[in-house]
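*Asks:* sequence and predicted structure, then a few things I'm wondering about:
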Amino acid sequence: MRRTPINGLFELVSVEFIDSRGAFLNAFRAQEDIFKKCWGDRTISQVNLSRTDEVGTIRGLHLQAFPNSEAKLVRCLKGRVWDVAVDLRDSSTQYGRWHAIELSPCCGNALFIPEGFAHGFQVLEPGSEILYLHSGRWVPESETGVRWDDPHLAIPWPLPVSDMSPRDRSLSFLST
């Protein structure tokens, strides 16, 4: 487990076991110390998989608002993504700070994103697939987010934006 500059946000690195048959990686084990330290006693309410075909596509920055906040564990199963988490916890001294890491199967890493963070990513390889574990159920009326190009955040996305949903383009800036 690697701490990030933002309290509560962790990068988890799993060691892949490789033999003549292929490979095995433990993606999540609730009782194992590395997962328990960040996931705690949260339940897994949903597991989602997304595939994004076009390089440069951005998905996010999304979160579910209180009282339906949720933690996420995000892992890239195929391809590579530049994954971003933004601290939007009202009581946080780090409000508005963001942290990004590259997720890929080669790195064997995942990002634990606690409640109150917005999350998004940019695709670096075609056909990238992301697996999400969520601690809360999806509540459509609690969906919110922040614009990918918010000047307060000034996130330096690594590639020009090639595609984005109309919903993500219409998210609000932090200052509005």
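*Replies:* Arrived safely, thanks for sending.
*Asks:* could you use CA atoms for every contact and neighbour count after this?
*Replies:* Will do.
*Asks:* check which helices and strands the longest helix seen in the chain sits against.
*Replies:* As assigned by DSSP state H, the longest helix anywhere in the chain is helix 33-39. If you count contacts as 3 or more Cα pairs under 8 Å, 6 or more residues apart in numbering; DSSP states H and E, helix 33-39 packs onto strand 10-13.
*Asks:* in addition, the following structure is provided for comparison:
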Amino acid sequence: MIFTETPLAGAFIIDVERRVDERGFFARSWCEDEFAAHGIMLPPQQANVSSNPRRGTLRGMHYQLPPHEETKLVRCTRGAIHDVIVDLREESPTYGHWLGVDLTADSFRMLFVPGRFAHGFLTLADDTDVGYQVSAKYAPGAERGLRWDDPGLGIIWPLAPVLVSEKDRQHPDFVPAWPLAPTK
């Protein structure tokens, strides 16, 4: 696997290393030792799948409060998404900053999302499915969210969402613990 560190500390884009022959290719999408070598400990407690029939469906920005924070390994298994994460770790130099990356079924690219990050995505194609391994079980009392279009975060989405749940529309704006530097 090829790990590419992102500008947000602890978050990685992960590409599979394909072994190609006349049958197609074979690649590992998980290896405990390779992840540990990059400081990633993700003992999955839960695996989720999201099926989205319509292009422009937005899900997010979701997170869980400690001690139920979730680290996630996200991959688009059909279609395409624009995946976005926001660093909510107050001690982090990238606190309040966001990152967006396109994940497609064809690329097999994954995004590793550390705990205490908000996460969401926008579907870029009809009939898009997303699968992710999660380090913590869902805890309804710890579930929180940020507004996907919070002007303070300034997330740039590649297209206007056409479908957002009422629950996701009601998430509050991000209120930082201290003034933030502009997001790059």
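*Replies:* Cool, got the structure. As the structure is a computational prediction, the values presented were derived from the model and not from experiment.
*Asks:* follow-up on the earlier one: show me what counts as buried in the longest helix of structure 1.
*Replies:* 34-35, 38-39 (16 or more other Cα atoms under 10 Å).
*Asks:* and those residues, which is closest to Thr93 of structure 1?
*Replies:* Cys38 (19.5 Å; Cα to Cα).
*Asks:* which of the three states applies to the spatially most central residue of structure 2?
*Replies:* By Cα atoms, centre = their mean, structure 2 has its centre lying nearest to His119, at 4.6 Å. Put simply, His119 of structure 2 is strand when judged by DSSP: H, G, I helix; E, B strand; the rest coil.
*Asks:* ok, now how distant is it from Glu17 of structure 2?
*Replies:* 26 Å (Cα to Cα, to the nearest Å).
*Asks:* with Gly115 of structure 2 instead?
*Replies:* 26 Å.
*Asks:* those two - which one has more neighbours?
*Replies:* Gly115 (25 against 14; other Cα atoms under 10 Å).
*Asks:* mind listing the strands for structure 1?
*Replies:* Here structure 1 has its strands, by DSSP state E, at 2-3, 10-13, 17-19, 22-24, 46-52, 58-64, 72-78, 81-87, 98-103, 109-113, 117-123, 128-134, 143-145.
*Asks:* what would those look like in a markdown table with distance to Pro151 of structure 1?
*Replies:* Listed next are the strands of structure 1 as a markdown table, based on distance: least, Cα to Cα, whole Å:
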| stretch | distance to Pro151 of structure 1 |
| --- | --- |
| strand 2-3 | 26 |
| strand 10-13 | 25 |
| strand 17-19 | 43 |
| strand 22-24 | 42 |
| strand 46-52 | 26 |
| strand 58-64 | 14 |
| strand 72-78 | 25 |
| strand 81-87 | 13 |
| strand 98-103 | 13 |
| strand 109-113 | 22 |
| strand 117-123 | 16 |
| strand 128-134 | 27 |
| strand 143-145 | 15 |
